[in-house]
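1. Dropping the sequence and predicted coords here.
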Amino acid sequence: MRYGTKDVLTGVSFAARSGEVLVLLGPNGAGKTTIVEILEGFRMRSSGEVAVLGTDPAKADEAWRARVGVVLQSWRDHGKWRVRELLGHLGGYYRRYPSPGKQRPWPVDDLLEVVGLTAAADTRLTKLSGGQRRRLDVAIGIVGRPELLFLDEPTVGFDPEARREFHDLVHRLTDVDDTTILLTTHDLDEAEKLADRILILAGGRIIADGSADELSRRVAGASEIRWTLNGQRFVHSAENPTPYVRELLTQHGDAIADLEVRRNNLEDTYMRLVHDFEGGRQ
């Protein structure tokens, strides 16, 4: 993607596998939104080849769009709609594009239960809480039972319980419906919990592609081992902590207290990869 003489995306190349959760991470301005909008067919690319469900989204028709779900950061719609009425109305557009393997659209009452809005089914949109509104956004995105679902910062404004329920919904969509999901988020803990694969974008290109564990191993530094012995606190670094901890317990047994091994998590990995990339460009 190029704006004037500036390349915003350069040589971005990846493929999503059926039924996986692919999480796109990157600092602000890295090009995440641009990639997603190109894949959704909302933005024309400057060059390159793109295929989504076997179709170039720039040339896609309504039948293709019926196979794709989109959850934006916010929707604008008529506040006087009631939840059940709106979902029933939107679902009606999908009946003309049946799916050979799925019931399309979702039955409204089933969908309300899946997203946790059964109790609010007859509530006007203007009366929904922030969390309920976000659940409705998700329901709108999946009402057509899509084969591919784009989620842009889907849990912004969720409380911890709603976030946990949303994570359960994501797993249901992939495990039961075999839905492929491309998700953008700034919540690295959420990414680590949900992602089958993670793409890290920086400087308009993908600098890492793999599971959280694979990426952590790629940049793994020494693990930090902490423990208390005879009232004194100790800290030790080891590339492979398992043999060290085993020997420590063999020597001191029950005298060891507060033993803790801290390995790199996704946040450590992400910060290291982005920092190294940006440092290499300077």
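-> Thanks, I have it. Numbering: from 1, shown residues only.
2. contacts and neighbour counts: CA atoms only from here.
-> Noted.
3. Spell out the residue ranges of the helices in the stretch 1-150 of the chain.
-> 32-40, 62-65, 83-92, 108-115, 130-142 (DSSP state H, counting those that start in this stretch).
4. put this beside the first:
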Amino acid sequence: MIKAKDLTKDFGAVHAVRGITLDIAPGELVAVLGPNGAGKTTTMRMLTTLIAPTSGSAEVAGHDVVRSPGEVRRRIGYVGQGNGAGHQHRVIDELHSQAAIYGLERGAARTRVGSLVEALDLGDLVKRKVSELSGGQRRRLDVAMGLVHTPKLLFLDEPSTGLDPQNRANLWEHILRLRAEHDMTIVLTTHYLDEADSMAERVVIVDHGEVIADDTAAALKRRLAGDRVSFTCASPADLAVLVPGATDLSVTGNTVAARVTDGPAAIAETLRAAFEKGLTITAAETFRPTLDDVFLSLTGRSLREENTK
């Protein structure tokens, strides 16, 4: 569905994207993560034909983004960071206008708009002006506008930013249901690591305009971060040497903390070794890694902190 090779984008002396290569198969849900300024949105804008790459190539939905931008646009949906609907227009008018832009005949447009209004719970809002909608309602409208022509590929650029947890969950429930119904491919950028962790089949991490990791969330966490374990013991220095495969080991007061490949196995082995040495462990915990731990392992800094900045 997407085949990009060595994509770059320069804005004067600023190298926003520095050679991104990306292959996305039909039906995948891929999350693109990175701090602000990493090149995520610039990459999305190149793949959706909104800006031309400085160099490199990309085919999206079977068409070249430079040579055939119109063919690409006919086949994709795009929900950008800002709201796409006119504030003084009614919800129903915006949906029908979008359908007309994509060449749907009136009968087909009515059917499709009606289906999306029902699927995205917009029925009570169709006569309202966009300016009268809440943030969550506007994002559902944006998604409906991006899906009105039934694309096989949907780009979502931070679709849930600014929404409260309930509205985020509601929006994703609608998106995932529509994806299942229409076998869509979805590419999204997000600052919410839990979204990428729980829903994406692949996670692509971008930093300084380059892809620095590309795999399933589980594989990235297992390979690049590992579990963290913590033990409380009256003799922490003696216990520290017993934690198998420990890296990033620290001793604070009576607590020994370390990163290991398999947390539960490391705890079991440490408890056995401590018993044999006559050491008493009063508490033991394991912490599963997050995608932020992966980014920290790759770059030495926290993705959460960078995105907050």
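-> Perfect, I can see it now. These numbers come from a predicted model, not from an experiment.
5. would you turn the helices of the stretch 1-150 of the first structure into JSON lines with distance to residue 152 of the first structure and mean neighbour count?
-> Listed next are these as JSON lines, based on distance: least, C-alpha to C-alpha, whole Å; neighbours: other C-alpha atoms under 10 Å:
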{"stretch": "helix 32-40", "distance to residue 152 of the first structure": "8", "mean neighbour count": "19"}
{"stretch": "helix 62-65", "distance to residue 152 of the first structure": "17", "mean neighbour count": "14"}
{"stretch": "helix 83-92", "distance to residue 152 of the first structure": "20", "mean neighbour count": "18"}
{"stretch": "helix 108-115", "distance to residue 152 of the first structure": "17", "mean neighbour count": "18"}
{"stretch": "helix 130-142", "distance to residue 152 of the first structure": "10", "mean neighbour count": "21"}
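6. Of all the ones you listed, which one is nearest residue 242 of the first structure?
-> The closest of these to residue 242 of the first structure is helix 32-40. By C-alpha to C-alpha, the value is 37.8 Å.
7. so which of the helices of the stretch 1-150 of the first structure gets nearest residue 221 of the first structure?
-> Across the helices of the stretch 1-150 of the first structure (criterion: C-alpha to C-alpha), the nearest stretch is helix 32-40, sitting at 27.7 Å.
8. Can you name the residues in contact with that closest one?
-> With contact meaning C-alpha atoms under 8 Å, 6 or more residues apart in numbering, helix 32-40 of the first structure is reached by 24-26, 43-45, 50-52, 57-58, 70, 150, 184, 201.
9. which among the residues you listed end up buried?
-> 24-26, 43, 45, 50, 52, 57-58, 70, 150, 184, 201 (16 or more other C-alpha atoms under 10 Å).
10. Point out the ones among those residues that are inside strands.
-> The members of those that map onto strands under DSSP state E are 24, 25, 70, 150, 184, 201.
11. ok, which pair from those is furthest apart?
-> 70 and 201 (20.7 Å).
12. Can I get the ones in strands among the buried ones among the contacts of helix 32-40 of the first structure in a markdown table including distance to residue 16 of the first structure?
-> A markdown table is the format used below for these (distance: C-alpha to C-alpha, whole Å):
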| residue | distance to residue 16 of the first structure |
| --- | --- |
| 24 | 11 |
| 25 | 15 |
| 70 | 16 |
| 150 | 12 |
| 184 | 14 |
| 201 | 15 |
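13. quick one: which of those residues is nearest residue 31 of the first structure?
-> Looking across these and measuring by C-alpha to C-alpha, the closest to residue 31 of the first structure is residue 201, at 7.3 Å.
14. rewinding a little: out of the helices of the stretch 1-150 of the first structure, nearest to residue 268 of the first structure?
-> helix 32-40 (20.3 Å).
15. what's the matching range in the second structure for the closest one?
-> On the second structure, the counterpart of helix 32-40 of the first structure by TM-score structural alignment is residues 40-48.
16. what's the answer for stretch 138-152 of the first structure, then?
-> Using TM-score structural alignment, stretch 138-152 of the first structure lines up with residues 143-157 of the second structure.
17. what about the matching stretch, how long is it end to end?
-> 11 Å (C-alpha to C-alpha, to the nearest Å).
18. Centre of the chain to that stretch, how far?
-> 16 Å (C-alpha atoms, centre = their mean, to the nearest Å).
19. tell me the contacts of the aligned partner of residue 211 of the second structure in the first structure?
-> Using TM-score structural alignment as the criterion, the counterpart of residue 211 of the second structure in the first structure is residue 206. Residues near residue 206 of the first structure by C-alpha under 8 Å, 6+ apart: 12, 13, 199, 200.
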